[in-house]
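Q: the sequence and its predicted three-dimensional model are supplied below.
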Amino acid sequence: MSESGTAEWVNPLRDSRDRRLPRIAGPCALVIFGVTGDLARRKLMPAVYDLANRGLLPPGFALVGFARREWGDAEFGEVVHDAVRNHSRTPFREEVWQRLAEGIRFVQGSFDDDAAFAELAETLHKLDQERGTGGNHAFYLSVPPDAFPVVCGQLARSGLAAAQDDTWSRVVIEKPFGHDLQSARELNAVVGEVFSEDSVFRIDHYLGKETVQNILALRFANQLFDPIWNAHYVDHVQITMAEDIGLGGRAGYYDGIGAARDVIQNHLLQLLAFTAMEEPISFAPSELRAEKIKVLSATRLAEPLDETTARGQYTGGWQGGERVVGLLEEKGFAADSTTETYAAITLEVDTRRWAGVPFYLRTGKRLGRRVTEIAVVFKRAPHLPFDTTMTTDLGQNALVIRVQPDEGVTMRFGSKVPGSEMEVRDVNMDFSYGQAFTVSSPEAYERLLLDVLLGEPSLFPVDEEVELSWKILDPVLEHWAAKGRPEPYEAGSWGTASSEEMLRRSGREWRRP
């Protein structure tokens, strides 16, 4: 009511509670270290343009590259232009590009170069004055983990890490978040000396995918699933991330890391947390994190590890009509490399909701096809009205959340086959993002970069989540290290024989997506 007692009209477009409205980043600058790398060219620069093209960046936004190349602002602008042209999701528009290009700067130097960081500080100060970036700076460390301490130290020494009262300074860290629990703690301590935890954004790009976020909508916006989302009805859960590509050219990163550290520790354990967590009080970042931490704290490896885990290394074979070589023949890998390219583990979540339900996690290279999915497989119904011939082709009901590449949800259930006899067979009911929505899903890095600039931490794991994930995984890594060479599996297959046996012991089997 107004002072005169008449009702005031409130423009709904100005109601900050309306979550349908896009949130636009305020004045800021983004600095990318490692700007010459593949991630920056293929993902980060195109994501910045796509955000600008969608009107989600402020008019005075600035993008600063830092590298050893002898580039000026114009040369770096050409690099960004080519990356945008080749990899952006949204159509190229000249007026958007010109506006973005006005705020592009480049600083030449190495990470141990004090003068270069002094120049970076001066460049950002000028952008604050000329572009109105307001002293708000995000630093994206697209660099190896061993470079984190020196870069963070330089940001602290140059005064860039310290935010003033009405400004912010944030750091974005790419995985891997350590090599094991001890190194993760050391890394968190190094970063924590320079940035407060609420200013640290650990990127797990899977959490930026629409289908991952849809797990929360599927579970908590629908009464349909909650009553059966527990051990009374769920037989087991399978979480799969399979890739059909090999590791040619990636030895420098992957050798010595392996599939479990590369994927299970971060992507798959985060998917498990979203699948198994209790309903949060709200979607406030602190509430989401609290529920994920509860789940990870209750998660443990099933034993004995010889029977509940499996690892493998791909050999040569046929894939997609093409003859491919094995890992040991890939360039850069030693002939005696023990790096696993396939990993599968069995986990148990010791909560009332999930007691007795195994969670099977697997990932691998050179598998049958590229797919990431979460399959919630339900217990069999007691087929009392049916004789065995009526249900011979009937499997278990399942709810499958397809994360990529065909984003959507599939429900598998039994239906009568047309005809005069009572015969029941599996059928699928399918929801596809591409068919249900006319708007294409943003790339994961679009969502996550925007969240960094907005200071929205919901989709970023905190230090405790990272350390809990390593605490879960470390025992199996130590177990495998004592076992010698991984088990071979043929390229184009679905993994090792021991992985198949891991499920068969309990009368189950892996899905073939």
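A: Cool, the structure landed. Numbering: from 1, shown residues only.
Q: going forward, measure contacts between C-alpha atoms and count neighbours the same way
A: Will do.
Q: chain neighbours aside, what residue packs nearest to the residue nearest the centre of the chain?
A: A centroid search over the chain (CA atoms, centre = their mean) returns residue 206, at 1.9 Å, as the residue closest to the centre. In space, and not counting its chain neighbours, residue 206 is closest to residue 267: 6.2 Å by CA to CA, 6 or more residues apart in numbering.
Q: what ranges do the helices span in the stretch 1-150 of the chain?
A: Using DSSP state H, counting those that start in this stretch, the helices found in the stretch 1-150 of the chain span residues 38-39, 45-53, 73-87, 94-101, 114-130, 148-157.
Q: looking at the ones you listed, which one is packed in the most?
A: helix 45-53 (a mean of 24; mean count of other CA atoms under 10 Å).
Q: figure out how far it is from the centre of its chain.
A: Computed by CA atoms, centre = their mean, to the nearest Å, the chain-centroid distance of helix 45-53 equals 19 Å.
Q: ok, now stretch 151-161?
A: Worked out by CA atoms, centre = their mean, stretch 151-161 lies 28 Å from the chain centre.
Q: contacting residues around stretch 78-89?
A: Contacts made with stretch 78-89 from outside it, assessed by CA atoms under 8 Å, 6 or more residues apart in numbering, are listed as 41, 42, 43, 45, 46, 47, 49, 50, 92, 442, 443.
Q: ok, which pair from these is furthest apart?
A: Farthest-apart pair in those is 41 and 442; separation 17.2 Å (CA to CA).
Q: which of those two has more neighbours?
A: Between residue 41 and residue 442, counted using other CA atoms under 10 Å, residue 41 has the larger neighbour count: 21 against 16.
Q: take a look at this one as well, against the first:
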Amino acid sequence: MHTDSSFTFVLFGGTGDLSMRKILPALYEAHRAGMLAASGKIVAIARHEEDRGHYLQWVNEHVKTHVSKSGVDEDAWSSFLDRIEYVKLDLGRAEDFVMLRDAMQDLPGTRVFYLATGPSLFVPICRALASVGLNENARIVLEKPLGYDLRSSNAINDAVGEIFAEEQIYRIDHYLGKEPVQNLLALRFGNALFEPLWRRDWVESIQITIAEELGVEARGDFYDNTGALRDMVQNHLLQLLSIVAMEPPHSMDSDSVRDEKLRVLRALKPVDPRDISKLAVRGQYHAGVIRGTSVPAYATEPGVKPDSTTETFVALKVEIENWRWAGVPFFLRTGKRLADRVAEIVVNFRPVPHSALGAPALRAGANRLVIRLQPNETIRLYCLAKKPGEGMNLSSVHLDLAFDQFFKEGQMEAYQRLLLDVINGRLALFVRRDEQEAAWKWVEPILNEWAASGKPKPYAAGTWGPAAASAMLAQHGTCWLEEEN
């Protein structure tokens, strides 16, 4: 994963929350591990700080707290800061981009432009870069959300596509860089054990959950115009679903992997607006208690309209119309102010067709695979075993792959892996335009129906969402994993 050659990494939104929490910490970790070419440079772009000295002071204050648990190596930190240049830039001033071009003339290697900004700035920045010739032989990274719906997403992609070729565009989804997602590919396609079982004959249902304890924090204005369906489902959850359900690719090159993901997205059973109430649950959190602390209702959060109908919770039943998965329900769930922070994929295998060992062997969920993405990255296989003692009494046991215990070297954070991939020109873990369009097309009927219908269902903060989400699974004889006991 070391960078192969020199680079200049240009970070728009250099004082923003994403840069402070994720991007600069990830680049620091790669630097400390010796993964960045020695001559590589980071150019931060912002309009707030007056000069490089003030910017580095800002970085010292806001980035150090977000590096790994092992803390900051002061020597490595000092040499990391030596990599950083700073350009104060007003996006509305064409002459500032001339100044940026001049500042970059003597900087080395591959040029990467990371747009850690709002999507409304993507096109103006790209056009301004092109006006001074900085789009040539460069790579552009676009953060989510990319658009508000299919039409606006296409408008951004069309405009950016006039300036950068598709192979220059890196649409980032950090969940695809997580270690367990990579290990899911290894588990399926590197072993003879699981792939024969990875189909409708042996899988009863699959759950994918991304749950957060946090509310909207300081993002109320953004979130109230976005909602959980746009923010989480059409990118993160559908991308995870496509990884889980894809066919074995010809190889791990970027187009082979993304071709198979696209086939899954195009095979999603279209949503009939008349069935949305049966297939989709939307909720909005009310006041509640999380870990002993009272938290406010969504409608009273700063930046949120008091009469908002924006959803903070979504649960969906999804089907894939192909030979491998026909008839297998995929249950997707995401929400804010839920009972715990967890992201996981649960594969429930069918029970044995006949049990000579009694009812426990026929219980749904007796055999399951749980892939935990956060907070602890693990893969756990549940199966039945005999309890010690007299009689054939069965109990659930599990086999664990805990990455931090098995592999002694430190795990690579998702952003660190993805940023190294950008610098090295590897596209496999980034979303191609046709994937994004397929995801927007699938969610659009739900978006339209919810825009025209009433309010989301209320749920108390600190719970697992509206009761209707549990009822949807109960109709299929199953339940969400945490509700089992």
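A: Looks like it arrived, so ask away. This is a predicted model, so every value here is computed, not measured.
Q: that older thread, how near is the residue in the second structure that the residue nearest to residue 206 of the first structure lines up against to residue 144 of the second structure?
A: Aligned by TM-score structural alignment, residue 267 of the first structure pairs with residue 236 of the second structure. Using CA to CA, to the nearest Å, we find residue 236 of the second structure at a distance of 10 Å from residue 144 of the second structure.
Q: between the two, what contacts are shared?
A: Counting by CA under 8 Å, 6+ apart, the residues touching both residue 236 of the second structure and residue 144 are residue 173.
Q: quick check, residue 346 of the second structure in contact with residue 208.
A: Yes. With contact defined as CA atoms under 8 Å, residue 346 of the second structure counts as touching residue 208 (6.4 Å).
Q: give me the distance between the corresponding residue of the second structure for the residue nearest to the centre of the first structure and residue 373 of the second structure.
A: Using TM-score structural alignment as the criterion, residue 206 of the first structure maps onto residue 175 of the second structure. As judged by CA to CA, residue 175 of the second structure and residue 373 of the second structure stand 8 Å apart.
Q: anything in contact with each of those two?
A: Residues within reach of residue 175 of the second structure and of residue 373 at once, by CA under 8 Å, 6+ apart, are residue 181.
Q: ok so, going back, surely the residue nearest to the centre of the first structure is in a strand?
A: No. Per DSSP: H, G, I helix; E, B strand; the rest coil, residue 206 of the first structure lies outside any strand segment and is helix.
Q: residues in contact with it?
A: Counted by CA under 8 Å, 6+ apart, residue 206 of the first structure has contacts 212, 267, 444.
Q: could you do residue 25 of the first structure as well?
A: By CA under 8 Å, 6+ apart, the contact list for residue 25 of the first structure reads 56, 57, 58, 450, 453, 454.
Q: any of those residues buried? List them.
A: Restricting the contacts of residue 25 of the first structure to buried positions leaves 56, 57, 58, 450, 453, with burial counted as 16 or more other CA atoms under 10 Å.
Q: identify the residue of the second structure aligned to residue 107 of the first structure.
A: Per TM-score structural alignment, residue 107 of the first structure is aligned with residue 87.
Q: ok, and the closest non-adjacent residue to residue 454 of the second structure?
A: Going by CA to CA, 6+ apart, residue 454 of the second structure has residue 309 as its nearest residue, at 7.6 Å.
Q: what about whatever residue of the first structure lines up with that neighbour, neighbour count?
A: In the first structure, the residue matched to residue 309 of the second structure (TM-score structural alignment) is residue 338. Residue 338 of the first structure is flanked by 21 other residues according to other CA under 10 Å.
Q: contact partners for residue 338 of the first structure?
A: Here residue 338 of the first structure is in contact with 256, 484, 485, 486 (CA under 8 Å, 6+ apart).
Q: from the residues you listed, which is closest to residue 97 of the first structure?
A: residue 256 (40.9 Å).
Q: double-check that that closest one belongs to a helix.
A: No. Applying three-state DSSP, one finds residue 256 of the first structure to be coil, outside a helix.
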